[in-house]
Structure formats: C-alpha cells, structure tokens
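*Asks:* Next one to model:
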Amino acid sequence: MVGNRSRAAIVSDRRITGLSAEVIAELVSEVGPLWHERHQARLESRPRKRAVGAGAKHRLVFVDRLLATLVHLRHGATHDVLACWFGVDRSTITRAIGEVRPLLAARGCTITAGVRLRTLARPSSGQTGIIDGTEIRVRRPAAGRKDREKFISGKNKQNAVKAMVLTDASGRLLFCSPAQPASCADITHARRLGLVKHLAGGPAVEILADAGYQGLGAQTGGRVVTPPHRKFKKNPPDWYEEIYERQRKAHSSRRIRVEHGIAHLKNWRALARHHGRREHMSDTIQAVAGLLSHQQTATHGPCQPH
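*Replies:* As a prediction, this is how the structure comes out:
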C-alpha cells in the first residue's frame, strides 16, 4: 500500500493525475460510496462459509484504487509499474482499475456543479455547439476473427475506434459518446446517437460541424451548419474561388474550438493510443471526458447552458 506521504504527493501535484486536490476529494466522496456498495453487494451475492467482512482486509484502500486509476488514465502507466509503486500485486491493480473505471465513466460530463450530461440532450434555444469525431488507435483483431476489418479507419488506414465529441462555442467539453469501430462514418455515428431526433423540430440552435456531417443540415432544419459546398468542381471563376475560400475559413475559425477540446482529451495518454482490450475503450473515453469536464468546471466555472 502506498504511504501517506506518497499519497499526499500524488494528490497535491496536478501533473500526476491532471486533477486538482479539490476535484480528487469530490471524486472520493462521490465514487467511494458507490464502490463500497458494489463491493458489499458482490460479497453478499455469493454463498459464504464466513460472515461478510471476515478474512483478510484490502491492502489497497479505495483512495489508492482511485489514484492508481487516475494515474493510469493520465499517463498510460502499465499495471506492472503501478503495482510496484503501490506495493501490491499486478492483478490487484488490474482489478482495481476494472472496478473504478466504469464508475468514473458513468458520471457523465459536468456542466455545472451537480448537473451532468450523460447522453445527448435537447439543447436550449439560442445556444451554439460544435461536434466532431476523433479516432483512437487500437490493436488489430487477431487473424480469422469475425468482423476483423470493421476497425480499419477509411481516413487514416489504421485500426481505430471513433467517438463523437460535443463542445460549446468556447471549446468546453459537454458530451463524449461511447466508442464505435472507426469504419463507421461520422454522419452515421451522429444519427445513431440520436442527434437528428434531438434537433429536428426543436429549439433554434446552431451546431457547427465539418464536411463529414454534410447532409444533417437538411434533416435538422438548418440547425447543423457545415462548410459550404463547392459548386464548381472544374475551372471555377476567380470571383467564386475567393468567396468560397472566405466562407470556408470563416466556418473553420469558428469550429476550431472543438479541436482544442479534443486535444485536451488526447493529453490523457490512455487516449493517445490504446494498447489494452478494445472492449474497455468506451469506459476509458467517457471516464476521461467526465474527469476533464469536471476539472474544467472547477477551474473556469459552469459551462454555458446547453
């Protein structure tokens, strides 16, 4: 078990976990009871010869389990390294991360204190949001495995999974979707998430998107705004090329904030490239998104209403 001095050093230095001490304290008070409740339910669900709570005690208390998970997500530290650091067996770290990560993922993105967005919700009138897809490279499925090719990205020609990110106009994270195989087109992913249903016939909002979402504008009454179509594919007149470039750059300069939001996500090394099981990617992406949005809210104040 890690000593009190080492634990204090992890909590006090934001470079280690990416979170302030205040945010970590809030996570302990919020996630800790959920973990203890699940652990107790698991003990009581199986036949026992001894009373619940008898036997050896945990060498890794919940606070250390949470810190190990945060370090793993932030820096991509291997389970072996964390086991040496916390003075336990590798399997203990693996079990701890497997228990804490889903609890972090289920929290959703923090909009204001006590208000979280876990799914795409109907936006408020007059708000502006920005959406984009991001890909995370993963290991290639074994030869002969069913649907092996569905993880190959048509854009980057590599095995990856994809998530859709929604930010406000300033780049603050509002929502991050579960992972989908990278062969899924951006527009298809948005439709599966119910974006068209939430926007069509709803309040007057503006959702900025790149060319991968062209077609959603017509389905949402113009609420999804994409770059202008090029009307002249060959030999465009000079006057048209100048207007087209001006409109394209104006749209890109407004949409760039979502790229900044994605960059903050990719600063967490677990999302730079994933070497573990692909089945854990949805929990990993949503856990990091929830932690990042919580820290953004604590640092900059509440997000604009969405």
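*Asks:* from here on, contacts and neighbour counts on C-alpha atoms
*Replies:* OK.
*Asks:* Counting neighbours, what do you get for the residue lying closest to Ser12 once chain neighbours are set aside?
*Replies:* Excluding its sequence neighbours, the residue lying closest to Ser12 (CA to CA, 6 or more residues apart in numbering) is Ala21, at 5.8 Å. Ala21 has 16 neighbours, counted by other CA atoms under 10 Å.
*Asks:* Before we compare anything, build this one as well:
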Amino acid sequence: MIDDHGCVVGNATRRAIIGDRRIIGLSAQVIAELAAEVAPLWHERQQDRLASRPRKRAVGAGVKHQMVFIDRLLATLVYLRHGVTHDALACWFGVDRSTVTRAIGEVRPLLAERGCTISPDVRLRTLAEVVDHLGTTGKTGIIDGTEIRVRRPAVGRKDRDRFISGKNKQNAVKAMVFTDGDGRLLFCSPTKPGSCADITHARESGLVKLLADGPAVEILADAGYQGLGAQTGGRVVTPPHRKFKKNAPDWYERMHERQRKAHSSRRIRVEHGIAHMKNWRALARHLGRREHMDDTVQAVASLLSHQRTMDLIPAEQTCDHQAPPRPSTSHR
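*Replies:* Here you go, the predicted structure:
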C-alpha cells in the first residue's frame, strides 16, 4: 500500500475519505482547515519531545515516521466517528497497530484543545468564556448531562463502584453539555464517574460561582439541576416544583403539565446536540481507557461545532473562486 512518494495510503483512498462526508461527517473544507491548523502544533510538540531528552543520535537520524500527518489526522477522525479498532485501522493504513495507537494519542488532544467554534474567529474553551458569550449576545443557554458507557474497572480497585450510574445501572462516565437556544454546542465539560449527580457536576465545575458573579443570563436545565436557581439568583431555570404530591385538583394537574411541557419544549435543543455527539461511535460506548474520555468528548464537540459553523456560513462567503487547499502529504 506504499506508493512511490512514500505515502502509506494511496491518494485515491485518501480522496475517498476526504471527499465523501458520509465517512467521517466532515466536509473537505473543514478537514483542510484542521490539517492546516493542527499540523504545525503536532510538529512543534514532536520537536519539543525530541529536545526534552538527551540525544544519542544526530539530528535527523533514526527511523522516520511511517504515517504522514494527514493520514494520522484521518485515522483519528475515522476512529472517533466509527469507533473502529486500532487493528482495523492499522490494516487499512498499512502500518502496525502501535503506530495507529500512537497517532491517535497524539492528534486527539490537539483536537480537544481547539474548543467549540462559534464563528470563524470566535472559539469557546472554558465555562467562563461560555457565560461571558451568553451575557454579551443575550442568548439563552441550555445544560444537560449525558452518560457514556465505559469498561468496568478491574477487580480489586477501591473506586470500582464509582462508575456505576444510578440511572442506567451501568458503568459509565458523565459529561455536562452546554448549548445555546439553537442547539449549537458551546462547551463540553471533562467527564465525571457515572455515580456523580448532575447538580454536583455543575457545582464542581464552578458554574454556580460563574453565574452568581457573572452577567445576567438565562440557563435552562432539567429537574436534575433543581436547587441551582436559588444559588444563582434565578439564572438557572428548572421545571416547576410539584406542590401537590397526591390528591391534586384537576386544574392544577393541567396547569402543571402545561408548564412542564413548555419548559421541555424550550430545552429540547440540548437533547438534539447530545444526539449529534452520540452519532460519533466513540461516544456511544467507549471501549478504550477511561483516562482518554475527556479528550474524546471535547474533540468530538470541537469537530461538530466547527462543521456546524461552516454549514451556517452562506455559500457565497465560503466560495472565493478557489478550491480549498489540499492537505499536505509530506512527512512531518
């Protein structure tokens, strides 16, 4: 599978991955922008890694990379989108399994650090930036927690039961997803064990302090966050409490159901955002190491928000009579 230029994957296969959006869910323009942005960062980290230890060989000596950077990026995107095993990717790209594992481990953190793209020149990387963005634009935010199934910790670990979700009774980790009123991803938090409650996750992430001391914004949440409204000056809006536990009048049942449905219809967009994230098989059920979940979740959120931003830009602004630059296939 190695061509005359030393590339592991042929140009036809590479064009097929890039040209068909059904494969990884990203357009060719987004992939080209990712390659142009991430490649210098990857190359810089490789140089820092080599310079951080005493050298026993001259600069430029030693074994060269078998996978060029664009192939490393494509392998990572295919893995995140379809959850393909490293063995299958190694067969596809014609390299050893350890090469694919190393490539994904190097590229995935770089994708996670990009943050969520709101516009071509605005990205949100922290929860504080999200709150400031909502306060500046006057938009409504929506939060919700989502669970991702993971492998059960080994027998004998003290924290083995921490990953058992009280909701689904399965081993999982939990992430807090933040969207705006249109369902656009604004932030995805680092993961917590599945036993962590939604409201506890929000408090430990610093959301209460940011809302109490920050601008006046409206955050919609489900019943799992009831109690945050009083702590944030009413900025977190949750479904109304039920005043009658039993023998409620008919008029109250109708009113409560109407209020509950009205609130649910406003915050349904965050469910749509989570559903788009779960289309990436790496988040449907994670079979790798739990330590990589933070980077995986935030990398997927970064890619989805970038593609959503490009889709919302009018076609006449993206077509400047030039085709998008082709990713470089040179060795790095």
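*Asks:* Could I get the TM-score for this pair?
*Replies:* Overlay of the two chains. TM-score (TM-score structural alignment, normalised by the length of the first structure): 0.96; 302 aligned residues with a CA RMSD of 1.1 Å.
*Asks:* ok so, going back, ok, now which ones touch the residue nearest to Ser12 of the first structure?
*Replies:* Val11, Ser12, Arg14 (CA atoms under 8 Å, 6 or more residues apart in numbering).
*Asks:* To which residue of the second structure is the last one aligned?
*Replies:* In other words, Arg14 of the first structure. Counting by TM-score structural alignment, Arg14 of the first structure lines up with Arg21 in the second structure.
*Asks:* ranges for the helices of the first structure?
*Replies:* For the first structure, the helices defined by DSSP state H occupy 4-12, 14-17, 21-44, 62-75, 79-86, 90-105, 186-192, 195-199, 216-219, 238-266, 281-300.
*Asks:* quick one: the last one to the second structure mean distance?
*Replies:* Going back to what we said before, that points to helix 281-300 of the first structure. Its matched residues in the second structure lie on average 0.6 Å from helix 281-300 of the first structure after superposition (mean CA distance after the TM-score superposition for the first structure).
*Asks:* Show me which residues of that helix are buried.
*Replies:* The neighbour-count check on helix 281-300 of the first structure (16 or more other CA atoms under 10 Å) flags 281-298 as buried.
*Asks:* ok, the closest residue in space to the match of Arg14 of the first structure that isn't next to it in sequence to Asp20 of the second structure distance?
*Replies:* Nearest residue to Arg21 of the second structure, sequence neighbours excluded (CA to CA, 6+ apart): Ser27, at 5.5 Å. Distance, Ser27 of the second structure to Asp20 of the second structure, by CA to CA, to the nearest Å: 8 Å.
*Asks:* How about Asp250 of the second structure?
*Replies:* Using CA to CA, we find Asp250 of the second structure at a distance of 55 Å from Asp20 of the second structure.
*Asks:* Looking at those two now, which is surrounded by more residues?
*Replies:* For Asp250 of the second structure versus Asp20, neighbours defined as other CA under 10 Å are more numerous around Asp20 (13 against 9).
*Asks:* Surely the residue nearest to Arg21 of the second structure and Arg15 touch.
*Replies:* No - look at Ser27 of the second structure against Arg15 with CA atoms under 8 Å: they stay out of range, at 11.8 Å.
*Asks:* Residue in the second structure paired with Arg277 of the first structure?
*Replies:* Per TM-score structural alignment, the equivalent position to Arg277 of the first structure in the second structure is Arg289.
*Asks:* Can you report how many residues lie near its match?
*Replies:* Using other CA under 10 Å, Arg289 of the second structure has 10 other residues around it.
*Asks:* Tell me who's in contact with it.
*Replies:* Shown in contact with Arg289 of the second structure (CA under 8 Å, 6+ apart): Arg151.
*Asks:* at 10 Å instead, please
*Replies:* Arg289 of the second structure sits next to Val150, Arg151, Pro153 when contact means CA atoms under 10 Å, 6 or more residues apart in numbering.
*Asks:* which residue lines up with the last one in the first structure?
*Replies:* With TM-score structural alignment as the criterion, the equivalent of Pro153 of the second structure in the first structure is Pro141.
*Asks:* Contacts only, for its match.
*Replies:* Listed by CA under 10 Å, 6+ apart, the contact set of Pro141 of the first structure reads Asp147, Arg148, Glu149, Lys150, Phe151, Asn159, Arg277, Arg278.
*Asks:* do that again at 8 Å, thanks
*Replies:* Under the criterion of CA under 8 Å, 6+ apart, the contact partners of Pro141 of the first structure comprise Arg148.
*Asks:* again, but for His300 of the first structure
*Replies:* Residues near His300 of the first structure by CA under 8 Å, 6+ apart: none.
*Asks:* try 10 Å this time
*Replies:* His300 of the first structure neighbours (CA under 10 Å, 6+ apart): Arg172.
*Asks:* just the strands in the stretch 101-250 of the first structure please.
*Replies:* Using DSSP state E, counting those that start in this stretch, the strands of the stretch 101-250 of the first structure run over 109-112, 115-117, 128-137, 160-168, 173-176, 180-181, 206-208, 224-225.
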